[in-house]
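**Student:** using only what follows, build the 3D model:
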Amino acid sequence: MRIHLTSVFVDDQDKALRFYTEVLGFVKKTEVPLGEFRWLTVVSPEAPDGTELLLEPDVHRAVGPYKEALVADGIPAAAFAVDDVRAEYERLRGLGVRFTQEPVEMGPVTIAVLDDTCGNLIQIVHSES
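**Tutor:** Below is the predicted model:
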């Protein structure tokens, strides 16, 4: 069994697509109109046939309180692996990305947390193991 698809709830699919592609560097994989919204996924350019990230509209009544609670407690909605957290932190800061946690080493793991501009905190992580 493998993870095929996961999602992050976003407040604006167009804004999310721009952020996740133009800033984070993912590429659009699927875009299917579904009435007011779209089935909109992105993937890593390093694994175009890998796990897809669904940029899912946050319209369900439970999503707003859920997202607000996660952000208030500093809990990331998702984690993305990078080769060098500090280098990615500097690259993204140069693009105007706001971080809620600067890079920190925790034994064999280095993490940082950013605001995705769509109502979520996202962790970037590198593990030595």
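**Student:** from here on, just use CA atoms for contacts and neighbour counts.
**Tutor:** Noted.
**Student:** so P33 makes contact with T41?
**Tutor:** No: in this structure, P33 is not within contact of T41 by Cα atoms under 8 Å, at 12.0 Å.
**Student:** of the two, who's got more company?
**Tutor:** Neighbour totals were compared for P33 and T41, and T41 leads with 23 against 9 (other Cα atoms under 10 Å).
**Student:** so that one touches L54, yeah?
**Tutor:** Yes: here T41 reaches L54: they are 4.3 Å apart, a contact under Cα under 8 Å.
**Student:** I have a second one here; can you model it like the first so I can compare?
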Amino acid sequence: MIRISVASVPVDDQEKALDFYTQKLGFIKKADVPLGEHRWLTLVSPQEQSGVELLLEPMAFEPARLYQQSLKEAGIPWTSFAVDDLEGEYQRLTELGVAFSIAPREAGTVKIAVLDDTCGNHIQLMQPL
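**Tutor:** Next up, the predicted model:
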């Protein structure tokens, strides 16, 4: 059986990303291993500490940087995170100064909102209806 172990999000600054993803979004650091000028830096959800790890991947490869920039300019989220209470998270994050390009709204069988992670990405928050 194959399972997802690590998923990545590209970031332009690992330290800034670590701060945003832990202090604003509430993830916790799982691994922090020096690798030359970068780090193997992963986060997990506090509710699923043995679950899928999110790798804050440094943008050291120019074609990947272009892809990230193109997605952001088009308003396309890099990835999506599930939440139980989208309105509550939107309110909490807005009070913390997080910028949203899409406020909470229904989209079929889910409610979504899209935030700017300050590290080069739009990130979608999703709540099943």
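**Student:** after superposition, how close is the longest helix along the second structure to the first structure?
**Tutor:** Assignment by DSSP state H gives helix 62-74 as the longest helix of the second structure. Following the fit onto the first structure, the mean deviation recorded for helix 62-74 of the second structure is 1.0 Å by mean Cα distance after the TM-score superposition for the first structure.
**Student:** which strands and helices lie in contact with that helix?
**Tutor:** The helices and strands touching helix 62-74 of the second structure, judged by 3 or more Cα pairs under 8 Å, 6 or more residues apart in numbering; DSSP states H and E, number zero.
**Student:** buried ones in it?
**Tutor:** Neighbour-count burial for helix 62-74 of the second structure flags 65, 68, 72 (criterion: 16 or more other Cα atoms under 10 Å).
**Student:** before we move on, what about stretch 84-93 of the second structure?
**Tutor:** Of all the residues in stretch 84-93 of the second structure, those buried under the rule 16+ other Cα under 10 Å are 86-87, 89-90, 93.
**Student:** equivalent analysis for stretch 48-64 of the second structure, please.
**Tutor:** So for stretch 48-64 of the second structure, counting by 16+ other Cα under 10 Å, buried means 52-59.
**Student:** want to throw these into TSV with distance to V98 of the second structure?
**Tutor:** Below are the buried residues of stretch 48-64 of the second structure laid out as TSV (distance: Cα to Cα, whole Å):
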residue	distance to V98 of the second structure
V52	24
E53	23
L54	20
L55	21
L56	18
E57	21
P58	21
M59	22
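**Student:** circling back to that earlier point, quick one: distance of the longest helix of the second structure to the chain centre.
**Tutor:** 15 Å (Cα atoms, centre = their mean, to the nearest Å).
**Student:** could you do stretch 64-81 of the first structure as well?
**Tutor:** Worked out by Cα atoms, centre = their mean, stretch 64-81 of the first structure lies 11 Å from the chain centre.
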